[in-house]
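# this one's structure only:
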């Protein structure tokens, strides 16, 4: 374990990522950067004081230059949507924040793998890809890795089967046009549709999944959590830290992250999530999954919705 990870943004998500990383064996150095110096110093002090229960780790409240030689940089900076604010207005505000961060961090950490978490994540990943000047394999949007985790959680509870036996994914935008390609939904090596009969033969009463309701559960979970507690940060942090462990592993993994499309499924010049081979060298490429005509149409719908937003923002 010798990875250096920089987290930019010490809000709920960024600080929880730093805290979660401090409890894992993924990083030996963590740098937390935020424009609010007092906040970031307080977060680091709080996190560092709990690290006596693990192997030694360095955690500092830093400036951009402290990110030098980072293996991974995680960008979480941005503001939450305010009442009455349109999605486009929020997007432009967060794009402007990203435009101010990008040259500063890329200058000191040009070889790092970048994980974009700031929302709207697919747009932010696209913008960072366009303005950073970095090779695309170094840029990974957290995309629908959280949505897919929510799906596995929901299916696990419905089927009463461990989450690690559920292989199902959410594709497209991390947002309202995301969808579940049920063609690729499996319980271990058995398709979801086949599993009902198998469970029944074992005396287990398993109702068929209401697919529309499950998609709604995935899409609305974030809003429900925000309504109840004000923000979401535990599950997204766990997802990002899992991505960090993938990027520091000895071999590649397949997951749903957002990256630039180059003709896959007939989609080009937009970032969204499909199955992607990711590992210590960043993104290695897309893994084509068999989908039916309706599912491919849903992916195109998601891409078109994102392109419509991109067309309305200022990248200069």
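Great, that's in hand. All figures in this text were calculated on a predicted structure; none of them were measured in a lab.
# can we go C-alpha only for contacts and neighbour counts from here?
Fine.
# name the SS class of residue 137, please.
helix (DSSP: H, G, I helix; E, B strand; the rest coil).
# now it, nearest residue through space, not along the chain?
Setting aside the residues directly before and after it, residue 137 is nearest to residue 283 in space (C-alpha to C-alpha, 6 or more residues apart in numbering), at 4.5 Å.
# any idea which element the one you found lies in?
Using DSSP states H and E, residue 283 maps to strand 282-286.
# got it, and residue 28?
Going by DSSP H and E, residue 28 is in strand 27-33.
# quick check: what element follows that strand along the chain?
Following strand 27-33 in sequence, per DSSP H and E, is helix 37-48.
# now do the strands in the stretch 101-250 of the chain.
Assigned by DSSP state E, counting those that start in this stretch, the stretch 101-250 of the chain shows strands spanning 113-116, 139-141, 166-167, 186-187, 190-191.
# which strands or helices does the second one pack on?
Looking back up the chat, that one is strand 139-141. Counting by 3 or more C-alpha pairs under 8 Å, 6 or more residues apart in numbering; DSSP states H and E, the packing neighbours recorded for strand 139-141 are strand 113-116, helix 121-132, strand 253-262, strand 282-286.
# mind redoing it with 10 Å?
Packing partners of strand 139-141 (3 or more C-alpha pairs under 10 Å, 6 or more residues apart in numbering; DSSP states H and E): strand 72-75, strand 113-116, helix 121-132, strand 253-262, strand 268-279, strand 282-286.
# buried residues in the strand holding residue 283, which are they?
The neighbour-count check on strand 282-286 (16 or more other C-alpha atoms under 10 Å) flags 282-284, 286 as buried.
# ok, second structure coming up, stack it against the first:
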């Protein structure tokens, strides 16, 4: 059942060489949503120096998407040990480390994880000795932890909603990335009111800063901030806003940094929310949507990019309200690439009495569209405006609105495009993402521009290391 079996076996062999006291087995792990999987796991002790020398018992579960998703780590205290809750350990013994949050294959390994675990435990010892009375009380907690990690979760303890169903029926969404765009998406989605719960997955290192800290201070209802991928479990929509902040020199290097970043995120996200729609807002959106599709192995309808959705809404608004061309606006779209290479297009071809009348109407439409494009080019893509657009897309998906949006979708087979590239095209969105692509009016110039966009994007993708 392991997707990368050979890589996993090889890594476990390396772990066994360095830590021969670890015992390996296959057991059932129960996730927060009650779903279960048989997973490879191992337990043993690691040496920690904290004044004296201690052997700290740990238990690691290896996910079936390993090595692209980090292990789930717990302490395994004996009856006479108490859990010292701290910044790296919670009351149930779950271990949280920067190494886990920043997990990225191939630089991240289980051996490297254990080394950081030892280092952090030497700064703050995670366990302490219990008195006999405390040890008796500890046994109840240990029993609870064992139930969580060994597949015997008491589902009665979960909150029931939606007529006896569990929280899987919630309209839950996760926003990955706590930068300006990520926070803007959280605020916009919360204001829209479509989601019952919004999780902001903050993958940055160190303590909460800036907007994340403000969100914690002012505590919006139904908004949770977490650094743990498992908090995203059972999301119906996962919005990706992260971008690499590395020191890349060339445009290709910048994109490759983002690809590497997604390599540590998408497998974990797709593991915890296997039926989610992935909505990509990271740059460049067409390429990163393609990368998300490849890394997740999700069907193409459930991986979309924000694409030209904001530009299209603005374009239609300009036509309707500034240029008073309401009849044109309802069939007007921005397609292709996000940015300078966006193309105005139309989804209906009106029937005219003769060719002259049709030519006159199209010339008029072209003039109006050119004026609208000039106004549109003056508009920037600020975080809050993109956030509003993302919230609108999310609302259409969660509420199954069957509304048409211009989003990045797999364009292969459209306009004689034969490569696997994502371009903005008008699509009907619903619960499962793209329901249907709306056919564009046949226009040789639009087709030529879309084919050119597809060619340049495909050439760029060929240079990336996935």
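Cool, the structure landed. Everything numeric here is computed off the predicted structure, so don't read it as measured data.
# who's in contact with the aligned residue in structure 2 for the residue nearest to residue 137 of structure 1?
Aligning on TM-score structural alignment places residue 283 of structure 1 opposite residue 434 in structure 2. With contact set as C-alpha atoms under 10 Å, 6 or more residues apart in numbering, residue 434 of structure 2 has these partners: 277, 300-304, 397, 402, 404-405, 407, 409, 426-428.
# which of those has the most neighbours?
Neighbour counts for the contacts of residue 434 of structure 2 were taken using other C-alpha atoms under 10 Å; the highest belongs to residue 407, with 34 neighbours.
# alignment lookup: that residue to structure 1.
Under TM-score structural alignment, residue 407 of structure 2 pairs with residue 257 in structure 1.
# what does residue 464 of structure 2 give?
So, by TM-score structural alignment, residue 464 of structure 2 is matched to residue 313.
# host element of that match?
Per DSSP H and E, there is no helix or strand for residue 313 of structure 1.
# contact partners for it?
If you count contacts by C-alpha under 10 Å, 6+ apart, then residue 313 of structure 1 has 88-89, 91-93, 95-96, 123, 127 around it.
# take the residues you listed and write them to a markdown table, including secondary structure, neighbour count and distance to residue 61 of structure 1.
Listed next are the contacts of residue 313 of structure 1 as a markdown table, based on DSSP: H, G, I helix; E, B strand; the rest coil; neighbours: other C-alpha atoms under 10 Å; distance: C-alpha to C-alpha, whole Å:
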| residue | secondary structure | neighbour count | distance to residue 61 of structure 1 |
| --- | --- | --- | --- |
| 88 | helix | 14 | 32 |
| 89 | helix | 15 | 30 |
| 91 | helix | 24 | 27 |
| 92 | helix | 19 | 28 |
| 93 | helix | 16 | 25 |
| 95 | helix | 25 | 24 |
| 96 | helix | 16 | 23 |
| 123 | helix | 28 | 28 |
| 127 | helix | 22 | 27 |
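# need the max-distance pair from the residues you listed.
Greatest spatial distance in those: 89 and 127, 15.4 Å, computed using C-alpha to C-alpha.
# how about residue 271 of structure 1, what's its match in structure 2?
By TM-score structural alignment, residue 271 of structure 1 lines up with residue 422.
# I should have written residue 19 of structure 1 there, sorry.
Checking TM-score structural alignment: residue 19 of structure 1 goes with residue 187.
# quick check, its match in a strand?
No: applying three-state DSSP, one finds residue 187 of structure 2 to be helix, outside a strand.
# residues contacting the residue nearest in space to the middle of structure 1?
By C-alpha atoms, centre = their mean, structure 1 has its centre lying nearest to residue 142, at 1.9 Å. For residue 142 of structure 1, the contact set (C-alpha under 10 Å, 6+ apart) comprises 74, 115-119, 121-122, 125, 174, 236, 239-240, 243, 255-259, 272-273.
# is it true that residue 174 of structure 2 touches residue 227?
No: using C-alpha atoms under 10 Å as the test, residue 174 of structure 2 is too far from residue 227 to be in contact (11.8 Å).
# anything in contact with each of the two?
Joint contacts of residue 174 of structure 2 and residue 227 (C-alpha under 10 Å, 6+ apart) are 199-201.
# so which of the residues you listed is the most crowded?
residue 200 (26 neighbours).
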